[in-house]
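Visitor: here is my input, please return the structure:
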Amino acid sequence: MRKNEPIATIMSTELVTAHVGQKLSEVRALLSQGHIHHIPVLSGERLVGLISSADILKAGYGGSDSEIDSTLDFTAKLEDVMQNNPTTISAQSTVRDAAEILAEGSFHCLPVVKDEKLVGIVTTTDLLRYLVAQY
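Guide: Got it, this is the predicted structure:
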């Protein structure tokens, strides 16, 4: 790993986002259709949270997809299930910075921000792919 490799080297910039007030069934569909595990949650253009497939599974208590959708849409709001004020990383940071934060935390995703605006996302999978490409 190059010591000062910019985070832009590995971050995803084609983002799927959710918005405060959006139905959990819609968010679950975005996760499923995009084959992704984390979605940043925005209020306007400001990052306010992060929701993962694991968050929805915890809230849904199992069951079929349609049962989960109907239950969650009537019993919980996105804001109740998402992780509020997620740990973020600056767009000026390095891959090493991201690796250190993810290694110390109990999460697998870092939203990347520049001037308080969401510009990308880095996951543990992105880091692993980067490491594999180095060797």
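
Visitor: going forward, measure contacts and count neighbours with C-alpha atoms only.
Guide: Fine.

Visitor: T17 and G105, how far apart?
Guide: 22 Å (CA to CA, to the nearest Å).

Visitor: with L30 instead?
Guide: Counting by CA to CA - L30 and G105 are separated by 25 Å.

Visitor: another sequence for comparison is provided below:
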Amino acid sequence: MHKATTVLAAMSPFPHTVEAHEALAAAKAVMDTHDIHHVPVLDGDALVGLLTSADLARAGGGTVGDACHRDVLVVDVHRALASACREMAARRVDAALVTKDGHLAGILTVSDVCRFLADLLDPDLDDEIA
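Guide: Here you go, the predicted model:
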């Protein structure tokens, strides 16, 4: 029996984060600077939720904590990747926060999964995509 590929293989480790008390402008700056569309929201070490670029577009003001999704999919780093992907599809979400020993360890997005699958399907292909 083969060992299942885990979330660790496809996730983006050590994601940029923002604090729940921060202004939305600070979160937008982080997202723009790092060209990301999802940012985990923390309150100290505690995971609060996930802020997306769509959340920013809808928000009229306030703090990151006011605008973020709090009911987010959280998966363990050792969970089977196929299982995490199935749950993402079932819940119709494009990102899951990844934890290890109860602490944020990464983020798994649809883009991460696509990159992983492309490398798996054709590891020698090194196309430059604009």
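
Visitor: quick one: TM-score?
Guide: Superposed pair, TM-score by TM-score structural alignment, normalised by the length of the second structure: 0.86. Supporting alignment: 120 aligned residues with a CA RMSD of 1.5 Å.

Visitor: one step back: neighbour count: L30 and G105 of the first structure, which is higher?
Guide: Taking other CA atoms under 10 Å, L30 of the first structure and G105 do not tie; L30 has more neighbours (18 against 10).

Visitor: what helix or strand is the more buried one on?
Guide: helix 24-34 (DSSP states H and E).

Visitor: host element of the aligned partner of D97 of the first structure in the second structure?
Guide: Structural alignment (TM-score structural alignment) places D97 of the first structure against S83 in the second structure. Element membership of S83 of the second structure [criterion: DSSP H and E] is helix 81-91.

Visitor: where does the helix or strand just after that helix end up in the first structure?
Guide: Going down the chain from helix 81-91 of the second structure, the next helix or strand is strand 95-100, by DSSP H and E. Using TM-score structural alignment, strand 95-100 of the second structure corresponds to residues 109-114 of the first structure.

Visitor: and the contacts of the matching stretch?
Guide: 11, 38, 40, 86-92, 98, 102, 118-124 (CA atoms under 8 Å, 6 or more residues apart in numbering).

Visitor: if I look at the residue nearest to G44 of the first structure when sequence neighbours are not counted, how far off is P40 of the first structure?
Guide: Closest residue to G44 of the first structure apart from its sequence neighbours, by CA to CA, 6 or more residues apart in numbering: H19 at 7.6 Å. As for H19 of the first structure, its distance to P40 of the first structure is 8 Å (criterion: CA to CA).

Visitor: between those two, which one's more packed in?
Guide: With neighbours defined as other CA under 10 Å, H19 of the first structure and P40 compare such that P40 has more, 25 against 20.

Visitor: L118 of the first structure reaches G44, doesn't it?
Guide: No. L118 of the first structure lies out of contact with G44 (CA atoms under 8 Å); the separation is 11.1 Å.

Visitor: of these two, who's got more company?
Guide: Using other CA under 10 Å, the more surrounded residue of L118 of the first structure and G44 is L118, with 23 against 9.

Visitor: which residues in the first structure form strands?
Guide: With DSSP state E, the ranges of strands along the first structure come out as 18-19, 38-43, 46-52, 83-84, 89-90, 109-114, 117-123.

Visitor: out of those, flag the one nearest S25 of the first structure.
Guide: Each of the strands of the first structure has some distance to S25 of the first structure by CA to CA; the shortest is strand 18-19, at 11.3 Å.

Visitor: once aligned, what mean separation remains between the closest one and the second structure?
Guide: On superposition with the second structure, the mean distance recorded for strand 18-19 of the first structure (mean CA distance after the TM-score superposition for the first structure) is 0.6 Å.
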